[in-house]
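Colleague: below is the sequence, then the predicted model.
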Amino acid sequence: MTEIDEKTRTELEAAAFRRLVSHLRARTDVQNIDLMNLAGFCRNCLSNWYLDAAKERDLPLTREESREIVYGMPYEAWKAAHQSEASPEQKAAFPGPGGH
């Protein structure tokens, strides 16, 4: 495996994160429940992980702000524009409480 210094590794991870967020913003057709059912995480999870990282560094970020970073807009606006009602099949496959 190629030896990568810590600074470069952090920069590569940040670039991958930004690309993932950009991809999720573009794929508004993919519902969070689909992500949860297939991958075990969703946009909300990603925003929560971002918030956790901010809290570990004592940064004053709110849940709403971390969601806006991931969604590219306020969460409620994204839901109104892009979220659809989950199908019975999607609901049946959802891991439920604790599955997040």
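Modeller: Okay, I see it.
Colleague: make it CA atoms for all contacts and neighbour counts henceforth
Modeller: Will do.
Colleague: contacts only, for Ile69.
Modeller: Under the criterion of Cα atoms under 8 Å, 6 or more residues apart in numbering, the contact list for Ile69 reads Ser47.
Colleague: structure two is appended below for comparative analysis:
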Amino acid sequence: MQEEKQEKIEAAVFRRLLAHLDENKQVQNIELMNLANFCRNCLAKWYSAEAKQLDVEIDYDQAREVIYGMPYSEWKDKYQQAATPEQLAQFEQKNKSK
């Protein structure tokens, strides 16, 4: 496969992932972390880091706005729920083994 086509496919998949996450705002970051060991914030960190590798300055807050589709503070106010004690315990247990 040509590198250009591969990059186009990968970009389309990334946009689709963001759309899927946007359509499923009820899925909380703690749930993503507990199940898949990454969340929307991780995506933002990766986005910012990859931009830096290409000499593009995108800070973490700018990257979160790309990932969340709005300023993070707005998303948090509208959609973020408090983690349950069970979710926090699972998260802590997972991170103990690292």
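Modeller: Sure, I can see it. If you're wondering where the values come from, they're calculated on a predicted model, not measured in any experiment.
Colleague: in structure 1, which spans are helices?
Modeller: Using DSSP state H, the helices assigned to structure 1 run over residues 6-26, 32-39, 43-56, 63-71, 75-82, 88-93.
Colleague: would you check the span in structure 2 matched by the first one?
Modeller: Alignment of helix 6-26 of structure 1 against structure 2: residues 3-23, by TM-score structural alignment.
Colleague: same check, this time on the shortest one
Modeller: On structure 2, the counterpart of helix 88-93 of structure 1 by TM-score structural alignment is residues 85-90.
Colleague: how far away is Ala77 of structure 1 from Leu20 of structure 1?
Modeller: Distance from Ala77 of structure 1 to Leu20 of structure 1, counting by Cα to Cα, to the nearest Å: 20 Å.
Colleague: list the buried residues in the match of helix 88-93 of structure 1.
Modeller: For stretch 85-90 of structure 2, the neighbour count (16 or more other Cα atoms under 10 Å) marks Gln90 as buried.
Colleague: what residues does it touch?
Modeller: Stretch 85-90 of structure 2 is contacted from outside by Ile30, Glu31, Asn34, using Cα under 8 Å, 6+ apart.
Colleague: post-alignment, it versus structure 1, mean distance?
Modeller: Here the mean offset of stretch 85-90 of structure 2 against structure 1 after fitting is 0.5 Å, by mean Cα distance after the TM-score superposition for structure 1.
Colleague: how far off centre is that stretch?
Modeller: Chain-centre distance of stretch 85-90 of structure 2: 20 Å, with Cα atoms, centre = their mean, to the nearest Å.
Colleague: with stretch 11-25 of structure 1 instead?
Modeller: How far stretch 11-25 of structure 1 lies from its chain's middle: 10 Å, per Cα atoms, centre = their mean.
Colleague: repeat that for stretch 48-61 of structure 1.
Modeller: How far stretch 48-61 of structure 1 lies from its chain's middle: 14 Å, per Cα atoms, centre = their mean.
Colleague: so that stretch corresponds to what in structure 2?
Modeller: Stretch 48-61 of structure 1 corresponds to residues 45-58 of structure 2 when matched by TM-score structural alignment.
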